[in-house]
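Participant: Just to be clear, the model below is a prediction. Sequence and coordinates:
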Amino acid sequence: MPVATPAQYRAMLDAAQQGGYAYPAINVTSLPTINGALKAFAESKSDGIIQVSTGGGEFASGTAVKDMALGAIVLAEAVHLLAERYNILVALHTDHCQPKKVDTFLKPLIAATAARRAAGKGNLFNSHMLDASELPLAENMRLSKDLIIECAKHEIILEVEAGVVGGEEDGHDTSGVAADKLYTTPEDMLTVYETLTPLGRFMFAATFGNVHGSYKPGAVKLKPTILKDGQAAVTDKYGAKAEMDLVFHGGSGTPLEEIRETLGYGVVKMNIDTDTQYAFTRPIADHILKNYAGVLKIDGEIGDKKIYDPRSYLKKAEQGLCDRMKEACNDLLSTGKTIFGTV
């Protein structure tokens, strides 16, 4: 069963933490994006994480329905079926759910997992992200506590964020936040650890200058040592085993040496969205521009059905995404490290 069980997912995170590598986590919106991700993980012999945002879920449900939870369920069920054909493990995750969307996104998905478990099936999702970074830390932690307790009942891992990832992604715009909010403090990291550790397993999207979107190298000023300092604040007080599972958001355009540096500070998951969107769309643009007359029925002509058949360019888009994800596996050192068949 290549969609990881709760125990296998915990083992994946443990293996990454101990092995000094991280999993690419790709946002999917459709069957071609799912298939491109699965192909990439399989060809890289890397386990990985497939995730759905609120906007991705809404898109997948169709323009007439616009139900973010329903669309996320559709995509997750598709991953469960398709992943059976691959000899790697993938985990299912949701990305950036703000507090105002908890009742319409996270809670229905947690309920869907509960229903599957009651029917003797595996979890629908392995983990969920609550992005309550817009709230003061005390309010963020109150909401996080409520959700981690609910998630733990069903062996779901909760990802939380303290500090703000800048920029805009999927309609979530934080471009106007104060600069100091882009950096999580060691005190914040200690608070998160002490608040959530007794309640269940979690991942922590600590921020160190990361910004969503695509930027030229050097445009985003990261401070990876913030992760090092925050982890030290925790491990100095609670011991080496207290090192947290960290998540890297907003990594587009990050130099490879800075990506690799974060792996040494406990990053086990890196979100890949902007770059894979471009990798998916670029082959479609090439196809249209190179086959303009065949795609369009110009001046009363009939075009070329083989060229305007959506499959002709979506296959290329799937491969473009696959190639970019294989690059991510190499960057994050997860290539060749699948634990499929060992746990």
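Facilitator: Yep, it's here. Numbering: from 1, shown residues only.
Participant: From now on I want contacts and neighbour counts done on CA atoms only, so please keep to that.
Facilitator: OK.
Participant: tell me the contacts of the residue nearest the centre of the chain?
Facilitator: What sits nearest the mean C-alpha location of the chain, by C-alpha atoms, centre = their mean, is Ala25, with 3.8 Å. Contact partners of Ala25, counting by C-alpha atoms under 8 Å, 6 or more residues apart in numbering, are 48-51, 269-272.
Participant: okay, pairing it with this:
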Amino acid sequence: MSLVSMNEILPAARKAGRAIGAFNAANYETAVAIIKAAEAEKSPVILQLYSRLFGNGKAEALGGLLIRLAEKCSQPVAVHMDHGESIEQVRNALSWGYTSVMLDGSRLPFAENVAVTSEAVALAHAVGASAEGEIGHVAMGDATALSDVEETCRFAAATKVDALAVSIGTAHGYYKQTPKLDLELCRQIGERLPGLPLVLHGGTGTPLEDVQKAITLGITKINIATEFQHTFLKAVQADLEAANGNFIPVDKFMDAPIERCAEHLRKLIRAFALR
């Protein structure tokens, strides 16, 4: 149990036809909420950090905390770098003890994406970590570039990634209008790559019914960032307003937002497990 790579949880989930939640932490409170939800649901979980935190010193400092929380958790927890932007970030994450990394080369030409992702995979595998890549491009807002089936299969074979993010109609952040997932595309990719865990980025605001259909077609890792972070901020704001200017010690004040965030994640974990 405790600290693992994604290779120790995703292949079994793909075989069982369920998905694992991958939630973006940003501080102690959001990280603890993820751990609490995993333990309450007796479920593996992926605790991940935004790549921007790897460029400002925060990922190194938070890494020790995340790893310690994972090691003490009764359930398997992978500590993952989300949307890594460079090989330098990959090297840093692995040297700080992260058990999984993503190199996002989806904006690059195909050959360059293959080359840089393959390098990241080799670095991760050398230390027993797992690596995720992306083909097609999941953008911010509503603009996105769908994955091509043949290109996706060539990319998976060339890079040997452990998990592959595909673009089937989702986008990062909140949507301006309800997204329409290309479930037929998902089905085709899933059938061509039956042993490879597929990743859905842009889980926030995507209709849960569509997410669950995608899980039955091979999606095995669901990324949730904006929705989770916003849940935390709204909980803090509501409690600050309820305090009406009265002083509450910060550690005690944060207990309630942590619990509400954990409860929100518990519902998602159950949904992703198709329970």
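Facilitator: Received, thanks. Remember, predicted model here, so these are calculated numbers, not experimental data.
Participant: Which of the contacts of Ala25 of structure 1 sits closest to Gln17 of structure 1?
Facilitator: Taking C-alpha to C-alpha as the measure, Gln17 of structure 1 lies nearest Lys269 of these, at 9.8 Å.
Participant: Which residue in structure 2 aligns with the residue nearest to the centre of structure 1?
Facilitator: Matched by TM-score structural alignment, Ala25 of structure 1 corresponds to Ala22 in structure 2.
Participant: Next, the residue of structure 2 positioned farthest from its centre: secondary structure please.
Facilitator: Going by C-alpha atoms, centre = their mean, the residue of structure 2 most distant from its centre is Asn246, 37.0 Å out. Classification of Asn246 of structure 2 using DSSP: H, G, I helix; E, B strand; the rest coil returns coil.
Participant: element containing the equivalent of Val74 of structure 1 over in structure 2?
Facilitator: Using TM-score structural alignment, the partner of Val74 of structure 1 in structure 2 is Ala61. For Ala61 of structure 2, the host element (DSSP states H and E) is helix 58-72.
Participant: hmm, who's touching that helix?
Facilitator: Residues outside helix 58-72 of structure 2 that contact it (C-alpha under 8 Å, 6+ apart) are 2-3, 27-28, 31-32, 35, 47, 49, 53-54, 76-79, 93, 96-98.
Participant: That helix: how far from the chain's middle?
Facilitator: On the basis of C-alpha atoms, centre = their mean, to the nearest Å, helix 58-72 of structure 2 sits 16 Å off its chain's mean C-alpha point.
Participant: Enumerate the positions of stretch 106-124 of structure 2 that are buried.
Facilitator: 106, 110, 113-114, 116-118, 120-124 (16 or more other C-alpha atoms under 10 Å).
Participant: In PyMOL, how would I select the buried members of the contacts of helix 58-72 of structure 2?
Facilitator: Selection of buried members from those for PyMOL, criterion 16+ other C-alpha under 10 Å:
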select buried, resi 2+3+31+32+35+47+49+53+54+76+77+78+79+93+96+97+98
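Participant: wait, Val149 of structure 2 sits on Leu185?
Facilitator: Yes. At 7.4 Å, Val149 of structure 2 and Leu185 qualify as touching, with contact defined as C-alpha atoms under 8 Å.
Participant: Tell me where the stretch 151-275 of structure 2 has strands.
Facilitator: With DSSP state E, counting those that start in this stretch applied, the stretch 151-275 of structure 2 shows strands at 163-166, 198-200, 219-224, listed in chain order.
Participant: With mean neighbour count as extra columns, can I get those in TSV?
Facilitator: Below are those laid out as TSV (neighbours: other C-alpha atoms under 10 Å):
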stretch	mean neighbour count
strand 163-166	26
strand 198-200	27
strand 219-224	27
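Participant: Nearest to Ala13 of structure 2 among those strands would be which one?
Facilitator: Of those, nearest to Ala13 of structure 2 by C-alpha to C-alpha is strand 219-224, at 6.4 Å.
Participant: in structure 1, what residues pair with the closest one?
Facilitator: Across structure 1, the stretch matching strand 219-224 of structure 2 (TM-score structural alignment) is residues 267-272.
Participant: And the matching stretch against structure 2, how far off on average?
Facilitator: With mean C-alpha distance after the TM-score superposition for structure 1, stretch 267-272 of structure 1 departs from structure 2 by a mean of 0.9 Å once superposed.
Participant: ok, which stretches of the stretch 151-300 of structure 1 are helices?
Facilitator: For the stretch 151-300 of structure 1, applying DSSP state H, counting those that start in this stretch gives helices covering 186-196, 225-238, 256-263, 274-290, 292-295.
Participant: Which elements pack onto the fourth one?
Facilitator: Contacts defined by 3 or more C-alpha pairs under 8 Å, 6 or more residues apart in numbering; DSSP states H and E place helix 274-290 of structure 1 against helix 310-331.
Participant: Buried ones in the helix it packs on, by neighbour count?
Facilitator: Result for helix 310-331 of structure 1 [16+ other C-alpha under 10 Å]: buried residues 313-331.
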